[in-house]
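Engineer: The amino acid sequence is not available; the structure is as follows:
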């Protein structure tokens, strides 16, 4: 099943065949993940066939991403209000743990009470998207998440999101990271779109400037992931293989490039050099990350050598989003070649055309496998890969979303 007319001249974004294919994949994803609703609260992680996995643990970023994704379903006209309401209730009754939200919950009981910046920014994203979709509790959740982020996570000096905390709000360690900040920029821009408050856009800009205006050029447009307390680069860090792997992550460079263009657009497209920076990030990430057999290596060194060669679905989705943004700004043939290559690889290797959803990883032969990620871990990344190309602008929020 091809995602577009294979040998057609021009750009797939301009063809009804490709746009129809994108809309159909989005609808299949929405249909597949609706079965994740857990009657007693929250959401199941699903096996490849759509049955619930037995693990009772629900992590904060998974709950919030489901809320966000089905808020997009509501905005696209295919119905997501029930899923949003279910997730919002679970945030309040399951994850809410005093001042802040617990990272891991089983049933109604927090079992991992860490206060993670990565998780808290997704609370803000979920609240902002739910607000755009009309949920009555969303404005209060935006305010609550903003207050916690500003009081505990935001560091005024560097203008960045800082450490993670234990349940007593004592820092867990000296680590500072790029990943929470990248998704922080995403959430802050969503909050700006939901509320119109300029301070959200300013904070997102501060994050983008540090990582993309200062750090990326100093490292050949690779973005260091890990930092010491004073925000100098920790080039030797090798921690959690999912959230803190050694090296730099091409998928994050692609994601950051798209977010930079979104911020530039929301800010009125100033003469800031953002499109040029985004292009350099995309070109470097694809040159470093593309594997000989296709797909993107998970991590590379700060010099560009492959480190973790596992090929996951989400870096491909982020490449699609970044390239779609570049193509919307300027029709370049080299971008179209990469856009078609990524979609064609995804359609052949990652997408479950029969049941919906995307497989999380590939083995050496290019067949679906489970290594770091089990089941079909979420709808968030793959859904956005289908919606960004369909949206007329550089944002996925509000009235810019397509009707499916």
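Structural biologist: The structure has been received and is ready for your questions. Just so it is clear, the structure is predicted and the values come from calculations on it, not from any experiment. Numbers count the residues shown, from 1 in each chain.
Engineer: from here on, contacts and neighbour counts on C-alpha atoms
Structural biologist: Noted.
Engineer: Tell me the spacing between the spatially most central residue of the chain and residue 197.
Structural biologist: Closest residue to the average C-alpha location of the chain: residue 381 at 5.6 Å, with CA atoms, centre = their mean. Going from residue 381 to residue 197 by CA to CA, to the nearest Å gives 26 Å.
Engineer: Put this next to the previous one:
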């Protein structure tokens, strides 16, 4: 067996990206949408089609199409068909959180999180020239604007009932962070500068104000007035979407998004890049080997003490991507050193050379685990980690890939 290229090197990134895409293709369901994959790469047999998983896989396949993979356009089209078809609520508008494989809704709710991923998927597919994607993007942006974005704060509300009559009082940082990513991609796809301005409003409130006051730890949970809920889910800290405390990986992810936001703004405020460095530094100090074992802990409390010590694959994937982006922005060798260290750790512990993709969770001893989530839901985070180091920093990954298609 030939020796692997050095982890994180261009040859390694190309090979790993192709390997992840081969695994991802298993998620295609026969009729429509993409399934949640188990640890062996088979869609779970629970009959559920999650909108956010389908949207994230559609985004990945749109990026693959932009990379020139000849099969990928058909997979992106398969996702667009699901998002314009069974996953869309034709009665009340917007998107179901999940359905069974016959298209029957499985929850009486409309949540911001899957909606912003619909925007992301449509934006990337539109930039890849996929039919119906531009129309889907226009519609998804309208729903997010009319139903989720608060007129006053510019932040996204979290959850309605299915018919848009009852609004939950909880407000979440996670969906707003992913809204930054989606809005930047939509801005690249449409040329509308107001979308980046909307993203800046979200970042200004949740990072420049709230995270700054929390010693650069990302605050995840809020009440309807956007006051932090410091003890939210303290009794069930490993909740897969709303864990207690601060999520280390979100501090890292935000740091990268702030640099991308900076590139989208002709008059970017001077706090963006320093804030990105602060967020990355705080997450690195709080999370990396914080309990005496290598790897990033999942969450910490408001003093930086580890709470959930599981090692989630997406945190490491975001860390190598952010380290590459920050090294490119600053030239500081610290980020390059961390990049090399973390890619080696990913290869040694997370990359699953036997069953494919990455182990999505490890316990403290480095053994595969499933206390937070089961299986290998999608390749969104890991695949992006193979792209970010080799691309120019642009508002969106799709936009950064487009020059590669130019003869």
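Structural biologist: Cool, the structure landed. Just so you know, these numbers come straight off a predicted model, no measurement behind them.
Engineer: Give me the TM-score for this pair.
Structural biologist: After superposition, the two chains reach a TM-score (TM-score structural alignment, normalised by the length of structure 1) of 0.93; 393 aligned residues with a CA RMSD of 1.8 Å.
Engineer: Find me whatever residue is spatially closest to the residue nearest to the centre of structure 1, sequence neighbours aside.
Structural biologist: Leaving aside its sequence neighbours, residue 381 of structure 1 sits nearest to residue 314 (CA to CA, 6 or more residues apart in numbering; 5.8 Å).
Engineer: which ones are touching that neighbour?
Structural biologist: With contact taken as CA atoms under 8 Å, 6 or more residues apart in numbering, residue 314 of structure 1 is in contact with 251, 360, 381-382.
Engineer: How about residue 259 of structure 1?
Structural biologist: 185-186.
Engineer: Tell me the counterpart of it in structure 2.
Structural biologist: Matched across to structure 2, residue 259 of structure 1 falls on residue 257, judged by TM-score structural alignment.
Engineer: Now do the SS call for its match.
Structural biologist: Judged by DSSP: H, G, I helix; E, B strand; the rest coil, the three-state class of residue 257 of structure 2 is helix.
Engineer: separation between it and residue 22 of structure 2?
Structural biologist: Distance from residue 257 of structure 2 to residue 22 of structure 2, counting by CA to CA: 27 Å.
Engineer: do the same with residue 339 of structure 2
Structural biologist: 25 Å.
Engineer: Just want to know which of these two has more residues nearby.
Structural biologist: residue 339 (22 against 14; other CA atoms under 10 Å).
Engineer: Relative to residue 24 of structure 2, how far out is the more buried one?
Structural biologist: 25 Å.
Engineer: Also residue 246 of structure 2?
Structural biologist: For residue 246 of structure 2, the distance to residue 24 of structure 2 - CA to CA - is 30 Å.
Engineer: go on, residue 58 of structure 2?
Structural biologist: From residue 58 of structure 2 over to residue 24 of structure 2 the distance is 10 Å, taken as CA to CA.
Engineer: So which of those two has more stuff around it?
Structural biologist: residue 58 (32 against 27).
Engineer: That one maps to what in structure 1?
Structural biologist: Aligned partner of residue 58 of structure 2 by TM-score structural alignment: residue 67.
Engineer: Which helix or strand contains the spatially closest residue to its match that is not a sequence neighbour?
Structural biologist: Nearest residue to residue 67 of structure 1, sequence neighbours excluded (CA to CA, 6+ apart): residue 84, at 4.8 Å. Element membership for residue 84 of structure 1 (DSSP states H and E) is helix 81-90.
Engineer: matching residues in structure 2 for that helix?
Structural biologist: With TM-score structural alignment as the criterion, helix 81-90 of structure 1 aligns to 73-82.
Engineer: show me the contacts for the counterpart of residue 207 of structure 2 in structure 1.
Structural biologist: Here residue 207 of structure 2 is matched to residue 212 in structure 1, going by TM-score structural alignment. With contact taken as CA under 8 Å, 6+ apart, residue 212 of structure 1 is in contact with 221, 223, 277.
Engineer: what are the ranges of the helices in the stretch 201-350 of structure 2?
Structural biologist: Secondary structure of the stretch 201-350 of structure 2 (DSSP state H, counting those that start in this stretch): helices at 212-213, 248-264, 272-287, 313-330, 333-345.
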